[in-house]
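Q: could you work out the structure for the sequence below:
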Amino acid sequence: MFELLIYMFENYLSSKSYLDFNNISMELEAAGFDNDDIEEAFDWFSQLKAMSDKIPQAIDAKENTNLRIFTEKEYKKISSEGLGFILFLEQAKVLNSIEREIIIDRAMALNQNIISIDEVRWVVMMALWNNGKENDYLFVEDALYNKDTLTIH
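A: I've put the predicted structure just below:
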């Protein structure tokens, strides 16, 4: 399903225009994606949107003082590099604590045993784009495609 999430994000969702889910479903089926995976992917994005819509607009990442202790399930499923990347973004004030929790929730919702650093980066990118944080999205996109040159100034 993860490949389908990326495909949908790159081809449909990142445009932020009106989406006709019936047409998209038919196009995805014609492209060879499984109907169950398509439904799971739509559910995944719907949950992301629902969670993001609940974020208070007044939250300031600079005032972020919450300490996060990961659960055993999170440690087992999300790679240590992925968890480190999430913490890095929070410390760099790219994410606030609520966005961090949304990203962890969406990573845990993926139907696979292990979530790699690249998959975490994609989840972060989709969450930031969905929250209207395009500039931060571009930072993560750079981290995804230019892994050797990631720096914060």
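
Q: contacts, neighbours, all on C-alpha from now
A: Fine.

Q: contacts for stretch 95-113, please.
A: 1-2, 44, 48, 51-52, 55, 59-62, 64, 66, 74, 77-78, 86, 89-90, 115, 120, 123-124, 127 (C-alpha atoms under 8 Å, 6 or more residues apart in numbering).

Q: an error on my part: the question was meant for stretch 146-153.
A: Taking C-alpha under 8 Å, 6+ apart as the rule, stretch 146-153 contacts 92, 142-143.

Q: check which helix or strand the residue nearest to the spatial centre of the chain maps to.
A: Nearest to the mean C-alpha position of the chain, counting by C-alpha atoms, centre = their mean, stands V123 at 2.1 Å. Using DSSP states H and E, V123 maps to helix 117-130.

Q: who are the packing partners of that helix?
A: helix 35-53, helix 80-91, helix 97-108, helix 134-145 (3 or more C-alpha pairs under 8 Å, 6 or more residues apart in numbering; DSSP states H and E).

Q: also this sequence, please, to line up against the first:
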Amino acid sequence: MFDILMYLFENYIHSEAEVMVDHDVLTDELTRAGFHQDEIYKALTWLEKLAALQDSESYAYLTRVARPSVRIYTAEEMQLLDTECRGFLMFLEQVNVLDFSTREMVIDRVMELDTQYFSIDDLKWVVLMVLFNVPGQESAYSQMEDLIFDEQEGPLH
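A: Model prediction:
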């Protein structure tokens, strides 16, 4: 499923190509690209839920609350997000790429991925997808792009 999300992001969203809204046409194209039908459905559902997150009441509440928070991860979250990933999320908050509401959106989307292995590189792409889909996060998106595409030497956090 993550491969499909990456394919869509790189070929439609990130390239600023016109995003197709017809699910049948998009599904046919993804099938021709070699993806399986059930994985395509999961990926499209994942994207729909991402779009729905910014419209949800919980996101609206989080954006109104202006105080910082400390994140306590559940056992399931810690199993998927290793120490490096959790440290990177904290780093992104410290440099104002993520705020606590976008952090929660990222964690929500990570937990919805159908995968047993998740790397920090995967996390970076999920962060980009979330920031791209949240209005008003253009600067944070640009910063995240710089972090991904202008590889730094040494640790970032």
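
Q: now for the residue nearest to the centre of structure 1: what does it line up with in structure 2?
A: The alignment partner of V123 of structure 1 in structure 2, by TM-score structural alignment, is V126.

Q: contacting residues around its match?
A: Taking C-alpha under 8 Å, 6+ apart, we find V126 of structure 2 in contact with 106, 109-110.

Q: among those, who's most crowded?
A: Neighbour counts for the contacts of V126 of structure 2 peak at V106, which has 23 neighbours (criterion: other C-alpha atoms under 10 Å).

Q: so what corresponds to that residue in structure 1?
A: For V106 of structure 2, the aligned position in structure 1 is occupied by I103, per TM-score structural alignment.

Q: from I86 of structure 1, how far off is that match?
A: 8 Å (C-alpha to C-alpha, to the nearest Å).

Q: equivalent analysis for I114 of structure 1, please.
A: I114 of structure 1 sits 16 Å away from I86 of structure 1, going by C-alpha to C-alpha.

Q: these two - which one has more neighbours?
A: Using other C-alpha under 10 Å as the criterion, I114 of structure 1 and I86 rank with I86 on top: 23 against 16.

Q: contacting residues for the counterpart of that one in structure 2?
A: Taking TM-score structural alignment, the alignment pairs I86 of structure 1 with L89 from structure 2. When contacts are counted by C-alpha under 8 Å, 6+ apart, L89 of structure 2 touches 98, 103.

Q: contacts only, for the residue lying farthest from the centre of structure 2.
A: Relative to the C-alpha centroid of structure 2, counting by C-alpha atoms, centre = their mean, R32 is the outermost residue, at 25.0 Å. Counting by C-alpha under 8 Å, 6+ apart, R32 of structure 2 touches no other residue.

Q: quick one: map it onto structure 1.
A: So R32 of structure 2 corresponds to A30, using TM-score structural alignment.

Q: and the gap between its match and Q91 of structure 1?
A: 43 Å.

Q: cool, and K77 of structure 1?
A: 22 Å.

Q: of the two, which one has the most company?
A: Of the pair K77 of structure 1 and Q91, K77 is the one with more neighbours under other C-alpha under 10 Å, namely 18 against 15.

Q: what does the more buried one correspond to in structure 2?
A: Aligned by TM-score structural alignment, K77 of structure 1 pairs with L80 of structure 2.

Q: its match touches L123, doesn't it?
A: No - counting by C-alpha atoms under 8 Å, L80 of structure 2 sits too far from L123 to count as a contact (10.5 Å).

Q: who touches both of the two?
A: Counting by C-alpha under 8 Å, 6+ apart, nothing touches both L80 of structure 2 and L123.

Q: got a list of what the nearest residue to D37 of structure 1 once chain neighbours are set aside touches?
A: Nearest residue to D37 of structure 1 in three dimensions, chain neighbours excluded: M1, at 5.6 Å (C-alpha to C-alpha, 6 or more residues apart in numbering). Neighbouring residues of M1 of structure 1 by C-alpha under 8 Å, 6+ apart: 37-38, 40-41, 110-111.
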